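In: just coords:
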């Protein structure tokens, strides 16, 4: 049974956040896909999308011509804008940035580095237990599960010959990391340590890219499978 949480302002905001978060996690989505994914009526989804469009939180995109089949005008896909992304993390950005600035001023850059490493420690702490719980997952897939649990909305993209890419659609600390890249550096180094080899961070949301992307070479994937088999 479809549900519409449109009774009252609080219900509207809650459902609108669910719509926005679904786009954040799953990427550009049509109204029909959102309705099915969230178990809402198409009318309810369109109403919330209209408001998100008016707020500048999403934008409507024409679908790729190759993906259109059948008659009629192809449905538009709705994608989150930078303003929409900001809504998920802006609450604590200023406070966190001020706190790290204070740390840098009073204790120096080494303290900021130590803080970044401590924050990234969840990667090495969670990786072994998630790998055991998902024995058929590749190292990149295990990392995606670890990062998703921490709010990064991560997924894996296979690249023939090259290997795999760990893609983070969301970064809860992107605005802070823009000023303090030590946060990104510590994450990348922790990823390399759990895999036992060098990995390459190709893009970061903190530096204006649409997604954080880390390349895991195919040779490392094969090596990791041999070690765990």
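Out: Received the coordinates, thanks. In this text the structure is predicted, and so the values were computed from the model without any measurement.
In: alpha carbons only for contacts and neighbour counts from here, please
Out: Will do.
In: what helix or strand does the residue nearest to residue 96 when sequence neighbours are not counted sit in?
Out: Sequence neighbours aside, residue 176 is the residue nearest to residue 96 in space, at 7.0 Å (criterion: CA to CA, 6 or more residues apart in numbering). Assigned by DSSP states H and E, residue 176 falls within helix 174-179.
In: Likewise for residue 166?
Out: Per DSSP H and E, residue 166 falls inside strand 163-168.
In: so what secondary structure elements neighbour that strand?
Out: Contacts defined by 3 or more CA pairs under 8 Å, 6 or more residues apart in numbering; DSSP states H and E place strand 163-168 against helix 139-149, strand 154-159, strand 212-217, helix 218-228.
In: tilt between the second one and strand 212-217?
Out: If I follow you right, that is strand 154-159. 50 degrees (axes from the mean of the first three to the mean of the last three CA atoms, to 10 degrees).
In: Mind giving me the packing neighbours of strand 154-159?
Out: Contact here means 3+ CA pairs under 8 Å, 6+ apart; on that basis strand 154-159 packs against helix 139-149, strand 163-168.
In: Let me see the contact set for residue 117.
Out: Shown here is residue 117, whose contacts under the criterion CA atoms under 8 Å, 6 or more residues apart in numbering are 183, 186, 187.
In: which outside residues touch the strand holding residue 166?
Out: Residues from elsewhere that reach strand 163-168 (CA under 8 Å, 6+ apart): 140-141, 143-144, 147, 152-159, 211-219, 221.
In: got another, please set it beside the one above:
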């Protein structure tokens, strides 16, 4: 990591643990000049990671205090998957495995209903592109291609729900089902991260008629 990036991370950590802070507070803790701190703050503010508010003092001129914005939260470690797994495990222990099946069926329907309006194109190619863009925006790191036989290959290089899917395979079945619903096509998964694969790979074909 370069020194500039490291200093910005230190500033964000200071604001996370001790903020809001003034420029002089941060300069003193970091052992750098106030001008150096302001340069980093300008970048963080431009990126929407911090905000400032005017602090009126009993003596002297008002000064600004800096604080982290909601957007900054994505730069700090999270353990949502642990929380989710704990909840699913408690539900399974208390109500049996059928409740887990029902939860993922509910998720499948919710996702289908939520995005159905974005998949109205009569062209399967356009629907596959829309799905790839949707999944990519959710952090799945997606690539797709049209194959010589007119089918499509969609590859997800990342799985944000991998820890959940590793224990609850219903999550994987849920993904295929709502893909099929939105694409109105046949979807087959040839490789799955939750089952030891390097990526999640889907093959998409037009539904057979007749």
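Out: Received the coordinates, thanks. Predicted model only: the values in this text are computed from it and were never measured.
In: what about whichever residue in the second structure pairs up with the residue nearest to residue 96 of the first structure, distance to residue 132 of the second structure?
Out: Alignment note (TM-score structural alignment): residue 176 of the first structure maps to residue 164 of the second structure. From residue 164 of the second structure across to residue 132 of the second structure, the span is 21 Å (CA to CA, to the nearest Å).
In: before we move on, what about residue 117 of the second structure?
Out: Relative to residue 132 of the second structure, and taking CA to CA, residue 117 of the second structure is found at 16 Å.
In: higher neighbour count, the two?
Out: A direct count of neighbours by other CA atoms under 10 Å for residue 117 of the second structure and residue 132 places residue 132 higher, at 20 against 10.
In: residues touching the corresponding residue of the first structure for the more buried one, list them.
Out: With TM-score structural alignment defining the correspondence, residue 132 of the second structure maps onto residue 144 in the first structure. For residue 144 of the first structure, the contact set (CA under 8 Å, 6+ apart) comprises 153, 154, 155, 156, 166, 167, 168.
In: again, only this time at 10 Å
Out: Residues counted as contacts of residue 144 of the first structure (CA atoms under 10 Å, 6 or more residues apart in numbering) are 127, 137-138, 150, 152-156, 165-168.
In: ok, back up a step: and in the second structure, which of the contacts of residue 117 of the first structure remain?
Out: Using both residues aligned by TM-score structural alignment, their matches' CA atoms under 8 Å, the second structure keeps these contacts from the contacts of residue 117 of the first structure: residue 186.
In: List buried residues within the contacts of strand 163-168 of the first structure.
Out: Taking 16 or more other CA atoms under 10 Å as the criterion, what is buried in those is 140-141, 143-144, 147, 152-156, 211-218, 221.
In: Let me see the contact set for the alignment partner in the first structure of residue 197 of the second structure.
Out: The criterion is TM-score structural alignment: under it, residue 197 of the second structure has residue 209 as its aligned partner in the first structure. Neighbour list for residue 209 of the first structure: 202, 203 [criterion: CA under 10 Å, 6+ apart].
In: give me that answer again for 8 Å
Out: Contact analysis of residue 209 of the first structure by CA under 8 Å, 6+ apart lists residue 203.
In: In three-state terms, label it for me.
Out: At residue 209 of the first structure the chain is in coil, as set by DSSP: H, G, I helix; E, B strand; the rest coil.
In: From residue 203 of the first structure, how far out is it?
Out: Residue 209 of the first structure is 6 Å from residue 203 of the first structure, where distance means CA to CA.
In: sorry, back to before: pick the one among the contacts of residue 144 of the first structure closest to residue 106 of the first structure.
Out: Closest approach to residue 106 of the first structure among the contacts of residue 144 of the first structure (CA to CA): residue 150, at 28.9 Å.
In: Map residue 128 of the first structure across to the second structure for me.
Out: In the second structure, residue 128 of the first structure lands on residue 116 (TM-score structural alignment).
In: Kindly report the same for residue 105 of the first structure.
Out: In the second structure, the residue matched to residue 105 of the first structure (TM-score structural alignment) is residue 93.
In: could you say which helix or strand contains that match?
Out: Assigned by DSSP H and E, residue 93 of the second structure belongs to helix 80-95.
In: Endpoint to endpoint, stretch 78-87 of the first structure covers what distance?
Out: Distance across stretch 78-87 of the first structure, first residue to last, is 16 Å (CA to CA).
In: Comparing the longest helix seen in the second structure with the first structure, how large is the average distance?
Out: Assignment by DSSP state H gives helix 98-115 as the longest helix of the second structure. Comparison of helix 98-115 of the second structure with the first structure after fitting gives an average deviation of 2.5 Å (mean CA distance after the TM-score superposition for the first structure).
In: between that helix and helix 80-95, how big is the angle?
Out: Going by the same axes, to 10 degrees, helix 98-115 of the second structure makes 130 degrees with helix 80-95.
In: how about helix 98-115 of the second structure: buried residues?
Out: Judged by neighbour count using 16+ other CA under 10 Å, the buried positions of helix 98-115 of the second structure are 100, 101, 104, 105, 107, 108, 111, 112.
In: Check stretch 133-150 of the first structure too.
Out: 137, 138, 139, 140, 141, 142, 143, 144, 145, 146, 147, 148.
In: need the contact list for the second one.
Out: The reference is to residue 138 of the first structure. Going by CA under 8 Å, 6+ apart, residue 138 of the first structure touches 221, 225.
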